[in-house]
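1. only geometry, no sequence info:
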């Protein structure tokens, strides 16, 4: 059965249910058993295919908490709420799946509190919009917050300078689809990683953030991208389109690490308009899977390379097959690029030398 309440106190269901809403909003309480999922479809919440008509529509000042190892599946458009919090009670991680046809929107997104994980999966045909910041792994939580984009779209539609993803432990993976958080002015800073503004410990304190870009479109253009020193960007393969305008990794607090992991044909470029600052960045380039020929691969494009990285590691390219040289081209193209040169097979070299010698002998006669 279901129930709905309107009070002026904060209401939270028991761990047997795992969903609660805020003081001033509506409480929806489907009779959901352990490991069952709750589903939004056709304008109502349903459990096991059974519509729950007593649940009120959520409104703009409501908050939704999904706890206790529960799963919420969103298959239709859900009214926008003020806060979505995925797991803040115990050690059982909870999940929200935004499936094909599902749209979910909130002002704030909180993922993972205490030692439980909170996971947001955005699948093909699904969309998620947040109009403020996303906070991951807060209040000392070690479980971590996870955003996985597999064909769907994640949009931060706020404007001006702002925190995009902050907190203690976060992981964003873009396999396909899109991640969008843009500015409309060069002065608009877009913060990835680090603590919530004003927090030095506990809730919102800074921690690790991993941004894994394997495909799709990652768009952080239009403003100035900042990353904390505990942020790692992993660019894998050559199937992504990546924009990070005015990437500034130029202070000790912005000493982020960017890893480029080549696939068999190459690597995706981090494209940027205007300046690029890399003086405190760590750059790691892995060519283990590369199987192509000689080529030049642009890792960062810019129009003004203001500072370069001195912390560069190149591994994985078989020294018997390739040479790989990184160029940070200040005063030239203003790009950062890797020149990969294939070393000819010994038999090819021997044949070429033999042909050269034969030609020399013929000319002597």
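-> Okay, I see it. What you see is a predicted model; the values in this text were computed from it and never measured.

2. going by C-alpha atoms from here, please, whenever you check contacts or count neighbours.
-> Will do.

3. what's downstream of the helix or strand hosting residue 225, the next helix or strand?
-> Taking DSSP states H and E as the criterion, residue 225 maps to strand 224-227. Sequence-wise, the next helix or strand downstream of strand 224-227 (DSSP H and E) is strand 231-236.

4. elements contacting the strand holding residue 225?
-> Under the contact criterion of 3 or more CA pairs under 8 Å, 6 or more residues apart in numbering; DSSP states H and E, strand 224-227 touches strand 189-192.

5. helices or strands next to the strand it packs on in the packing?
-> Strand 189-192 sits against strand 162-167, strand 224-227, with contacts defined as 3+ CA pairs under 8 Å, 6+ apart.

6. what angle separates the first one from strand 231-236?
-> On the basis of axes from the mean of the first three to the mean of the last three CA atoms, to 10 degrees, strand 162-167 is oriented at 90 degrees to strand 231-236.

7. by contact count, what packs against strand 162-167?
-> Where contact means 3+ CA pairs under 8 Å, 6+ apart, strand 162-167 is packed against strand 134-138, strand 189-192.

8. most tightly packed of the ones you listed?
-> Across the helices and strands packed on strand 162-167, averaging neighbours per residue (mean count of other CA atoms under 10 Å) puts strand 134-138 on top, at a mean of 31.

9. and that one with strand 162-167, angle?
-> Inter-element angle recorded for strand 134-138 and strand 162-167: 20 degrees (by the same axes, to 10 degrees).

10. before we move on, back to that, turn the helices and strands packed on strand 162-167 into TSV, including distance to residue 108.
-> Output for these, formatted as TSV (distance: least, CA to CA, whole Å):
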stretch	distance to residue 108
strand 134-138	6
strand 189-192	15
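
11. settle this for me: residue 236 is touching residue 261, isn't it.
-> Yes: counting by CA atoms under 8 Å, residue 236 does reach residue 261; the two are 4.7 Å apart.

12. check it against this one:
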């Protein structure tokens, strides 16, 4: 019989807790997203994370763990070869990625790809370089609006991003061009993890602002995951935020788009009075997109504090047979060089009102304990070829 009726997995996108043993190979030695945020910001006002055991798991200067933490927690290391959103989330649900997705950070996209994209979309490409999304709008937004061109750019991630002004480009046309880009980048030599539509509003430099109508066109998972098993056996799999995009709808029964991380937590709290049996899987992207990539530890710290307020509301409204799991998908140390994600371990932080006390659990060598434990809770088996093992007996 299932131990919990509902499991809520909430991903604090990019909140790593220290460099992995192989971090130097990725250029990420000595990174620590959470620790360095606290170092830069000072004392965080996060009473709920603290009482669950965040500082028991990851002590930082000026902070120590509580005597009787409420949560059960451990450090998780990533088995897959990568440090991006898809790699982290896919591994949580049982898939191990051996070959990292293609990046074009240093060179921009090949001429052959750009030529084909221009031909198919009917628009001239400008940009074609690695850039911050806000900076490239300041640089090229007016040119795009005035000439009808389209801004294509990448980052340190495996992404192809297309900007489009919602008034002059038209949102549906932007999505059409991104679908073409996704088709073209299925070739092995051009294969990026995600194509992202980046719509914005504004008419001139200084006024441009990206909107919440972003849409991710991710690669379809290469195999069945924990989500497929749950859905196929009649359980609810509710996605909040960009989870549906990351898994391209595979194994999802209902999806909700979020406008921000605070909104995503509000949507997750709104699920508590609903009668469902299964998994609610939430991604809170602002930590990563607004603060990590922009190397803003102060903004990141304030986002964590805003999350903690919502976490308190969630904990108060939980049912007796609910289980909450908090985690992250990679690091993005805002004090590190560059703008890329960082190769870090992440936290597994769980809580249920059924717990008879909290404790530190043994560290794991994969994020896939999450999916395996969820599936085990509903008396199911992980698909063949997946990784991970259940730690349900410890929760």
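-> Good, I have the coordinates. Just so it is clear, the structure is predicted and the values come from calculations on it, not from any experiment.

13. let me see the TM-score of these two.
-> Once the chains are laid over each other, their TM-score by TM-score structural alignment, normalised by the length of structure 1 reads 0.29; 170 aligned residues with a CA RMSD of 6.3 Å.

14. related to what we said a few turns ago, using CSV, lay out the helices and strands packed on strand 189-192 of structure 1 together with distance to residue 336 of structure 1 and mean neighbour count.
-> Compiled in CSV, these are given as follows (distance: least, CA to CA, whole Å; neighbours: other CA atoms under 10 Å):
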stretch, distance to residue 336 of structure 1, mean neighbour count
strand 162-167, 26, 25
strand 224-227, 17, 26
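
15. ok, which of those comes nearest residue 323 of structure 1?
-> strand 224-227 (31.1 Å; CA to CA).

16. show me the strands in the stretch 51-200 of structure 1, by range?
-> With DSSP state E, counting those that start in this stretch as the criterion, the stretch 51-200 of structure 1 has strands at 63-66, 71-74, 81-86, 94-98, 103-113, 118-123, 127-130, 134-138, 145-156, 162-167, 169-181, 189-192.

17. for the ones you listed, give me CSV that also has distance to residue 52 of structure 1.
-> Putting these into CSV (distance: least, CA to CA, whole Å) gives the following:
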stretch, distance to residue 52 of structure 1
strand 63-66, 16
strand 71-74, 14
strand 81-86, 19
strand 94-98, 18
strand 103-113, 19
strand 118-123, 23
strand 127-130, 23
strand 134-138, 30
strand 145-156, 27
strand 162-167, 34
strand 169-181, 32
strand 189-192, 39
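
18. pick the most deeply packed of these.
-> The most buried one of the strands of the stretch 51-200 of structure 1 (mean count of other CA under 10 Å) is strand 134-138, showing a mean of 31.

19. in what helix or strand does residue 355 of structure 1 lie?
-> Applying DSSP H and E, one finds residue 355 of structure 1 within helix 346-364.

20. for residue 137 of structure 2, same thing?
-> Short version, using DSSP H and E: residue 137 of structure 2 is in helix 133-147.

21. next SSE downstream of that helix?
-> Criterion used, DSSP H and E; the element after helix 133-147 of structure 2 is strand 150-154.

22. isn't residue 254 of structure 2 right up against residue 243?
-> No: using CA under 8 Å, residue 254 of structure 2 is not in contact with residue 243, being 10.8 Å away.

23. so these two - more neighbours on which side?
-> Comparing residue 254 of structure 2 with residue 243 by other CA atoms under 10 Å, the one with more neighbours is residue 243, at 25 against 13.

24. residues near the nearest residue in space to residue 125 of structure 2 that is not next to it in sequence, how many?
-> Excluding the flanking residues, the one nearest residue 125 of structure 2 by CA to CA, 6 or more residues apart in numbering is residue 150, at 5.1 Å. Residues lying near residue 150 of structure 2 (other CA under 10 Å) number 27.

25. would you confirm that residue 150 of structure 2 contacts residue 162?
-> Yes: using CA under 8 Å, residue 150 of structure 2 is in contact with residue 162, at 7.0 Å.

26. first-to-last residue distance for stretch 256-264 of structure 2?
-> 9 Å (CA to CA, to the nearest Å).

27. now for the top helix by length along structure 2, which elements pack on it?
-> With secondary structure taken from DSSP state H, structure 2 has its longest helix at helix 297-317. Judged by 3+ CA pairs under 8 Å, 6+ apart, helix 297-317 of structure 2 is in contact with helix 33-41, helix 47-52, helix 261-270.

28. if we use 10 Å, what do you get?
-> If you count contacts as 3 or more CA pairs under 10 Å, 6 or more residues apart in numbering; DSSP states H and E, helix 297-317 of structure 2 packs onto helix 33-41, helix 47-52, helix 261-270, helix 286, strand 322-327.

29. now the ones you listed in CSV, with distance to residue 113 of structure 2 and mean neighbour count?
-> As requested, these are exported to CSV (distance: least, CA to CA, whole Å; neighbours: other CA under 10 Å):
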stretch, distance to residue 113 of structure 2, mean neighbour count
helix 33-41, 35, 20
helix 47-52, 46, 20
helix 261-270, 34, 20
helix 286, 30, 22
strand 322-327, 36, 21
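
30. for residue 183 of structure 2, which of the ones you listed is the nearest?
-> Comparing those by their distance to residue 183 of structure 2 (CA to CA), the top pick is helix 286, with 27.7 Å.

31. which elements pack onto the closest one?
-> Packing contacts for helix 286 of structure 2, counted by 3+ CA pairs under 10 Å, 6+ apart, involve helix 261-270, helix 297-317.

32. of all these, which lies closest to residue 370 of structure 2?
-> Counting by CA to CA, residue 370 of structure 2 lies closest to helix 261-270 out of those; the figure is 18.1 Å.

33. what's the following helix or strand after that closest one?
-> strand 278-284.
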